[in-house]
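Q: Provided below for reference: sequence and predicted model.
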Amino acid sequence: MGIKIGIFVSAIIGLLCAFKIFSYLSVPSYQSIIHINRDHDIKIYRDKFGVPHIQAHSLPDGLYAQGFVQAQDRLWQLHIRKMASQGRLSEVFGERTLKVDQYFRGLDYQDSARRIVNQLSSEGQQLFQAYVDGINKGRSTFTLLPIEFQLTRSNFIEWEIFDVICFIKFMAQTTMNDFHFEMMRSSIQEFDLETIKYLTGIGPDNLFDIETTTINEQELKEQTNLHSDQFHNIKSPSNIQVADLMQSYKFLIDNVIPLSVGSNSWAVHGNFTNTGYPFLASDPHLENGLPSQWYQSSTTFPNGDFVAGGAVVGLPYILSGRTKNMGWGITISYSDSSDLYEEQLKEIDGKMHYLFQDKWYPTKEKVELIHYGDKTYEMTIHRTHHGPILNFYFDDRGTKTIKQLDKTYSLRSLIDIDDIYGPEAMIRFIQGSDLSEQLKHLKKVVYPGLGMIFASQKDVAYMIVGKQVIRSGNPEDYGFIKKGWNGETEWLGFIPENEHPIIINPPKGFVATANNRFFPKNEKYHCNWNINPTGRAHRIYQVLSEIVPNKVSYEQMKQLQLDTVDSYAKQSWPTLKKLIQSQYFKEQIDSWDFNLSKDSKQATLYMLFEHHYSKSFSKLPPRWSQTYNFDSFFFHELTRFKENGAWCLPYTCSQLLNQAVEQAVEQYKSLPKQEWGNNHKKFQGHFTFKDKFFGIFDREIPFGGNRRTPSVSTFDISQFPFRGFAGANYRMLVSMAPGDVGQFIVDGGVSGNPLSEHYDDQLSIYAEGKYIAIELNRVRICEILCNYLSYQIYLFLSYKQHAPLSLNDLNSLNSLQSLQQVCYHLRVTCWNLFICGQCKYLKEPSPQLQDVNYFELFDLPININVETRYLEDKYRSLQLKFHPDRFVTMPTINISYSQEYSAFINEAYSVLKNIHERAEYILSLKGFQIKECSVLLDLEFMEEILELQSQVQRGENISQINQKNNLEIEKMTKQIIQDISNEQYQKAYEIILYLKYRQRLKDQIFIHI
């Protein structure tokens, strides 16, 4: 028995040792600065969450480093995305993914990708080559590939520019959802055409919440050339016949669309914020999973430029982020950029032909080979002028299974176009010096279809990125599968560039989008005819309309991003209440604020009602309830209730509704835990091994919200308990105030390696509704060294005191000395500058403080723009380190010294946190001492100030004087910031002299008020 136990223990120890060794060999080090070299030396520092902060000499160097760190952290994710986007998953997983490969290979965009690679500009080639070179260099740093490669016995294949372009097209096609809806709408056989349009949200008049549009009627008229009064005069007849619907697509009734993607983003103009500068929020929504869909990083350049934010691994873009001049967030526009055409084929002289306007044309043919194991599958792809003829279609909400089509459909979509400029434009736009320069790049992008929100220090803007299709025929037909042979619903072109939809600084004070309709119905090209409203947009607009007039704070932006109020449910409750018989249900919901917070019990009851009620519509496609289209129909019904709706037969709709209520109440009362967070979880499954290996790669957390709340969670309403499969995987908040940057968070971590400490270390922070700071490299690159150094010295102070130093102590001091040199080289100052290298006591402050400026004390570069949150954190840290209580065991003089150091820290903090004092201090460092008598000021200005002071003393026009004076101070402040940033110190010096008189006037006004 003892021998068996010994063998078992030895086996466990062996496994643990193997695990440790594997972790060591397959997880990159996060503990030091990495130096890599392309054209110049590139430094990469990792913060405590493993987020990379890159110091690069140029944009190509920055992209090289971005590829490098993505490979370090997400090598398996890079590999799978490359293989999936090219229809090559079977090379990794064998025959079980063959149909997935057939589907993606059948989209036939690889030839277009090759043409794009060959036609990129020389600069574009350089940028993309730098990114893929970085990926391949990052792969070379692995001693052992991550565990997924071992489990699948696969090898990493080096990246090329072609792989990036393929992945861009792959991501773009996930935003082109309408052709999936076309197939689903066309599968409904039970009703007449008008009922089908009502059920599926065809046309603005069949939609709930038609007023919530990103661009309202006034803005459409005043800021675009897209307004039309012809909405009610559509003359061309519809081509859709109910008989056609009833004869077709029966096998598709159970089919569903790919996993929903979405996003929220909004920005508030500086005139309506409490800082006077814009705020921006962004949270893109993709499928939940580990590793996270998003990857955080920051890159800084020698001229002070930077780019920071979230990227999708496999793309060289920061898709939602911040530069020195701008912040931006992305959403999916859901513009109708794809169409399915049913084609008629026949073989003529041994070659396949298709019918178009009474003539037969030969299809274009090509053969594709798909390799799996030692086998090869040969597939022939046919194309009409519409696009590739599809052979396979997604089933089961994503890539789980693929069904073969038994009819002939061709797909026309934007990804068929050779978008030569777009890939490069998505990199170039971040380099613009102002908003107009930045937006001009994006006007040329063909795909993906995005709704982008922007904020600079002066402006906020909304722009639809990607081409908007103009079609012939009746817009009522756009939402169904088209007849490919009659030529009546063809693509005519795109909205002209001079009519590209952009709004800047609208009067309402904000711009916002959440995958909702972007135009009101009077838009002349009918580009968003079939786009449905979203409850998220309704709630965001509702809250912003309430808070914007009263000056929005940064905290309010955060609260809205975390908001879990279902405004659609709240709006429909008064009508619904009248129809419900259950007194218990009515009492419970009456006492509810419609907030689906994790601890809300009524949220569980209400969602159980939706769960049962949506399942009662048996004549609708089973998965229709998973779409935003269903929300429009569902809440239409709750607010304009139809007792005898055809979708309820053979029952009345009130019978089904009350039956659902009773079922919900019964189930709710039986639950051991009724809180919403106990019955609704955000599921983070490993993308490859979800629900495998006892779930060791998966995570799950209690979560609030639903698909209609700003803090979104999308789940299958037909399955209880509810398991969120999509949501906000990345959240970002940006402040455009000088010195501020922002915060972000992902729903996992930066690493894709389950053995890494950074695989899920942000998930718990995310679950608490918290964020981490967007750090900039030049400040942060040495902080870990300084903190390490301080910690080591603290150990000496605490434990060594008067004891002699051992050999290990001396080795430690040598290490500290080398770190000290690194920090000195980077012009930052650590705590050890104030500590004696021999006795470890505090040095006498006077001589030490003479050589340390305030910026060095706080590990900051000399810059007018200071990150205020970092300044506050550093201040608290310094105060703690030099607090007199830490030196009570040392000679008394150390306490006195610590008090002097604390006073110096307080003085430095007081100066740096105030923009005007900070400006004066920088000028003093540059040799400009502020002396009011040193420059002769403008006589008219002095006379004006004296007159205003006299009026204030007499109590005349104080309010008007105060308002005008504050505006002048704000104007001067902005000019001082600009001048110091541009090293125009003399100009800034002169403005400060004038500013001081304005500040004195302000103080005088304050006394009289």
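A: Received, thanks.
Q: Please make it C-alpha for all contacts and neighbour counts, starting now.
A: Will do.
Q: what's near enough to touch residue 564?
A: Under the criterion of Cα atoms under 8 Å, 6 or more residues apart in numbering, the contact partners of residue 564 comprise 595-597, 704-706, 709-712.
Q: of those, closest to residue 174?
A: Checking the contacts of residue 564 against residue 174 with Cα to Cα, the nearest one is residue 712 at 19.1 Å.
Q: And for the closest one, the neighbour number?
A: Number of residues near residue 712 (other Cα atoms under 10 Å) recorded here: 27.
Q: Give me the distance between it and residue 320.
A: Relative to residue 320, residue 712 is positioned 18 Å away (criterion: Cα to Cα, to the nearest Å).
Q: Dump the contacts of residue 564 into JSON lines; add distance to residue 30 and secondary structure as well.
A: As requested, the contacts of residue 564 are exported to JSON lines (distance: Cα to Cα, whole Å; DSSP: H, G, I helix; E, B strand; the rest coil):
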{"residue": "595", "distance to residue 30": "40", "secondary structure": "strand"}
{"residue": "596", "distance to residue 30": "38", "secondary structure": "coil"}
{"residue": "597", "distance to residue 30": "36", "secondary structure": "coil"}
{"residue": "704", "distance to residue 30": "33", "secondary structure": "coil"}
{"residue": "705", "distance to residue 30": "35", "secondary structure": "coil"}
{"residue": "706", "distance to residue 30": "36", "secondary structure": "coil"}
{"residue": "709", "distance to residue 30": "37", "secondary structure": "coil"}
{"residue": "710", "distance to residue 30": "34", "secondary structure": "coil"}
{"residue": "711", "distance to residue 30": "32", "secondary structure": "coil"}
{"residue": "712", "distance to residue 30": "32", "secondary structure": "coil"}
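Q: And the helices in the stretch 751-900 of the chain?
A: Secondary structure of the stretch 751-900 of the chain (DSSP state H, counting those that start in this stretch): helices at 763-767, 777-780, 783-795, 807-825, 845-850, 854-857, 868-881, 892-913.
Q: mind checking which of those helices is nearest residue 479?
A: With Cα to Cα as the criterion, residue 479 lies closest to helix 763-767 of the helices of the stretch 751-900 of the chain, at 37.8 Å.
Q: just how off-centre is the helix or strand that residue 546 is a member of within its chain?
A: Counting by DSSP states H and E, the secondary-structure element that holds residue 546 is helix 535-547. Remark: helix 535-547 is offset 19 Å from the chain centroid, using Cα atoms, centre = their mean, to the nearest Å.
Q: Repeat that for stretch 583-593.
A: In terms of Cα atoms, centre = their mean, the gap separating the centre of stretch 583-593 from the centre of its chain is 36 Å.
Q: And it, what's buried?
A: Applying a neighbour-count criterion of 16 or more other Cα atoms under 10 Å, the buried positions in stretch 583-593 are 585-586, 589, 592.
Q: ok, structure two:
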Amino acid sequence: MEAAFPVLKRFVLFVFLPLALLLTGLYVYGRLGLPPREQTLQVPGGGTVKIVRDEHGVPRLFANRDEDVYFAMGYVQAQDRLWQMELERRLASGRLSEIFGKDLLAQDSWMRTLGLRQSAQSAYSALSGPARSSLTAYARGVNAWLSERHPLPFEFTMFNVHPGPWTEIDSLAWSKVFALDLAGNLDQEIGKAAATHYLLPEQVQFFFPGKRDTSSEEAPTPTLASLASLGTFAHNLHLNWQIGGREVGSNAWVVSGRYTLGGGALLANDPHLGLQLPSIWYPVVQHGDRLRTQGMSLVGLPVVIFGQNGRIAWGGTSMMADVQDLAIERFDPNDPNRYLADGKWVPVEQDEEQIAVAPDFPAFLHQALKPVQIEVRHTRNGPIISDLRGKAIGQPVALRWTALQKGDRSYESMYAVSYAEDWTSFRESFRHYVAPALNMLYADRNGNIGYLGIGQIPIRQQGDGSLPEPGWDSAFAWQSYIPFDAMPMQYNPPEGYIVSANDRPVSDSYPYFISNDWAPPARADRIKQMLQHAIASGHPLTIKDMQVIQTDVVSLSARHLLPQLTALAPSDADERQALDLLRNWSGNMTASSTQAAIFNVWTRHLADKLFGDALVKDWTRRQQQQYVRDFLEGARIDQIDRALTDEHALWCRPQALETDERACRRLLRVSLDEALSELHKRLGGNETSWHWGAIHHTLYAHQPFSNIKGLSWIFERRVESGGGPDCIDVSGFYLSGTDGYVGAFGPSSRQLIELGPHGSQYEYMNSTGQSGNWMNPHYADMVLPFMRGQYFSLEMGGGK
């Protein structure tokens, strides 16, 4: 029998049996670490905290002292998300190479150069006593769980990692990464500077709008090598760690109490970030002495970032403010340790950093590696981020960034807002806030609503920061920041609602420069459209109405572009059927939509034809061109629309004969044929059976097992989904070969809050689940409900 089936025997011995043992071990080990449904913590110093978890694993924390609640926050987050917390602090501190090996060395060098941990240490010293105490209590809670010697998550065993004690600086350093995540204009500046090497000035202006800054254009442009290096770092953070990128944003809106049944205001919020498993958010209820909050905390921090306290509710979106500038430096050709500053050579600040590097996985098969020494250099403008392991690539480029300033008290605001009682105290809680720049939405139980722009936004004496500037000239330095009392603000506007979707929050008459890089207005316009329709119906607005809006997948940008597409005269039956389908389409990008599949695939090919082909093929600089090419081929729908009707014919010629190589109609036809060919290959020959969800799925990736063959299917989750880049329920997707269109960016959580004189209602949904333990039933139990637009209620409850 054995001789007859040698292949089967080898399969059982070397594949099936090891896999079965691995899965069994994972199951047994994972089940050992599951937290109890209820427990009481003894806090050092005599306090106690009662922890009650609901049916989704979300904890409610009850204590007599607020500090004990923050202690419990550290404890429960360690219970649920310890591996995630370990990755967070290593990412922030540039220590991933210690566990993942040399492939992460360049990224660690970049993060060490940014100096987020040093910036966090400065921030901690500037905090008030109560804010510092909350961080200390949180760290003690994490370390209390570690001291009890529970089974560690499976990832620690796989990579032979032993978590050290958590510190207050670990928490603050992660808050700096959150600021980096929402500071997307560095990506814009690199893209614009690189584009100037390849595109006409008018074409650069098309993609990077705003007033033409001739003063910056006169400054020397960084070399392509410098730009390619900087772009690679930014791209890798976005692709591998879901940090930053052009798509980062959010939706938030508030509705006045005059439109609700109970007279209290409504708030809706869904932050749009890179998606991962587990989510960066951690829903929680906090009951202390003065503390009465519920909402979304960030893993690694003890406070609720967006939520409500029974009196007020708050949410936020990225302000898209320009808070990062690149400064080109000149170094003394006779002394590399001196740089030019206003006509004088001054010494550069230098620090030596040592990065430990683990052998390649699995470690027992490879030799240990020596630690790598790097040199981190700073000028008066900031860290020199073009250095790779201490060696400059091309021209040295430094980074000015608000989040790197000394004494940043942003966490103070995050802490204080939980105790705010009204609009005045809410506003004052953000007076010393620095980064990331946010649009904060406010609602209270008396029916009042408000909007407040927060964060320090630089005032420039010269230039607008959209291109790298001469670092040696103080005329381009930041002079000050927009005064807090001059920041954008609204309170109880006549419309009875306020909407923020990363669109421009100020009019042309606003006296200060904030940004050139606003999101297209499509999401904000759609939210306003649906709110106006609901108000016009005459019935009191409820959370149910907000649910419908928050999960809407209609693209107004697609509706606007459709006439340009469907004006094409079909040349065969396939084209005719596709065009007929689009003519009757509302722009609703549901997963079951055939039109959404045709539209999204067609516009991808069309963007390639319109913009990608504008680059001259230069194989010697292919890698350096790729950053610009990705920028062009990832064009937004509104940019495609403008290109097809542009009277200056920057990309194609609207009135040209179709035989003209750059005729708009010719590019429409070629791109449609390519799109139909792709869809036939992916979905078969029957166009009416095509569905957007069949080729578009949302990916919740796990670090690092999504990158390890054989384990990705266990730890990550993929689900068919609808949506598009300009929908309220947004999906920022990219093409990934046979995987199709991968949505790696979108809503990371959802909150809907209704306040009133006699109580509040809180509906929420996290994008994945509460636990980071693969064997916990709450590891990914919210993925499918999140895609279906379901919500759960989170009760404040009693429990003391």
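A: Nice, thanks for sending it over. Given the structure is predicted, the values throughout are model-derived calculations rather than measurements.
Q: what's the TM between chain one and chain two?
A: Counting by TM-score structural alignment, normalised by the length of structure 2, the TM-score of this superposition works out to 0.86. Behind it: 736 aligned residues with a Cα RMSD of 3.0 Å.
Q: about what we covered before: restricted to helices, list the buried residues of stretch 583-593 of structure 1.
A: Assigned to helices by DSSP state H, the following of the buried residues of stretch 583-593 of structure 1 qualify: 585-586, 589.
Q: can you tell me which of these lies nearest to residue 415 of structure 1?
A: When these are compared for distance to residue 415 of structure 1, the smallest value, 46.7 Å, is given by residue 589; criterion: Cα to Cα.
Q: Structure 1: which residue goes with residue 136 of structure 2?
A: If you follow residue 136 of structure 2 across to structure 1 using TM-score structural alignment, you land on residue 129.
Q: Grab the nearest non-local neighbour of that match.
A: Computed as Cα to Cα, 6 or more residues apart in numbering, the closest residue to residue 129 of structure 1 that is not its neighbour in sequence is residue 161, at 6.1 Å.
Q: Kindly provide the distance from the one you found to residue 650 of structure 1.
A: Residue 161 of structure 1 sits 58 Å away from residue 650 of structure 1, taking Cα to Cα as the criterion.
Q: Residue 619 of structure 1 too?
A: Residue 619 of structure 1 is 11 Å from residue 650 of structure 1, where distance means Cα to Cα.
Q: With residue 102 of structure 1 instead?
A: 42 Å.
Q: Tell me which of these two has more neighbours.
A: A count of neighbours by other Cα under 10 Å puts residue 102 above the other of residue 102 of structure 1 and residue 650, at 27 against 9.
Q: any idea what that one is structurally, helix, strand or coil?
A: With DSSP: H, G, I helix; E, B strand; the rest coil as the basis, residue 102 of structure 1 sits in helix.
Q: ok, which stretches of the stretch 601-750 of structure 2 are helices?
A: Listed in chain order (using DSSP H, counting those that start in this stretch), the helices of the stretch 601-750 of structure 2 are 622-633, 637-645, 664-683, 692-695, 712-715.
Q: most tightly surrounded among those?
A: Mean neighbours per residue, mean count of other Cα atoms under 10 Å, is largest over these for helix 692-695, with a mean of 22.
Q: rewinding a little: which residue range of structure 2 does the helix holding residue 546 of structure 1 align onto?
A: Equivalent residues of helix 535-547 of structure 1 are located at 522-534 in structure 2, counting by TM-score structural alignment.
Q: can you list the residues that contact that stretch?
A: The contact list for stretch 522-534 of structure 2, computed with Cα under 8 Å, 6+ apart, reads 251, 499-501, 503, 541, 545, 549, 554-557, 726-728.
Q: ditto for stretch 230-240 of structure 2
A: Outside stretch 230-240 of structure 2, the residues touching it (Cα under 8 Å, 6+ apart) are 107, 110, 187, 190-191, 243-245, 274, 385-386, 627.
Q: Could you give me the buried positions within it?
A: Buried residues in stretch 230-240 of structure 2, counted by 16+ other Cα under 10 Å: 230-235, 237-238.
Q: do the same with stretch 164-181 of structure 2
A: Neighbour-count burial for stretch 164-181 of structure 2, with 16+ other Cα under 10 Å as criterion, is recorded at 166-181.
Q: Shouldn't residue 354 of structure 2 be within a strand?
A: Yes - if the criterion is three-state DSSP, then residue 354 of structure 2 is within a strand.
Q: got the contact list for the equivalent of it over in structure 1?
A: If you follow residue 354 of structure 2 across to structure 1 using TM-score structural alignment, you land on residue 369. Contacts for residue 369 of structure 1 were tallied using Cα under 8 Å, 6+ apart; they are 376-379.
Q: cool, residue 135 of structure 2 as well?
A: When contacts are counted by Cα under 8 Å, 6+ apart, residue 135 of structure 2 is found next to 70, 168, 171, 301-302.
Q: Please apply the same query to residue 135 of structure 1.
A: Under the criterion of Cα under 8 Å, 6+ apart, the contact partners of residue 135 of structure 1 comprise 64, 67-71, 158-159.
Q: picking up where we left off before, from residue 372 of structure 1, how far off is the match of residue 136 of structure 2?
A: From residue 129 of structure 1 over to residue 372 of structure 1 (counting by Cα to Cα), the distance is 29 Å.
Q: Ok, residue 661 of structure 1 next?
A: Here the distance between residue 661 of structure 1 and residue 372 of structure 1 works out to 51 Å (Cα to Cα).
Q: likewise residue 569 of structure 1?
A: Here the distance between residue 569 of structure 1 and residue 372 of structure 1 works out to 50 Å (Cα to Cα).
Q: Leaving out sequence neighbours, find the closest residue to the corresponding residue of structure 1 for residue 603 of structure 2.
A: Matched to structure 1 by TM-score structural alignment, residue 603 of structure 2 sits across from residue 610. By the measure of Cα to Cα, 6+ apart, the closest residue to residue 610 of structure 1 outside its immediate chain neighbours is residue 717, 7.4 Å from it.
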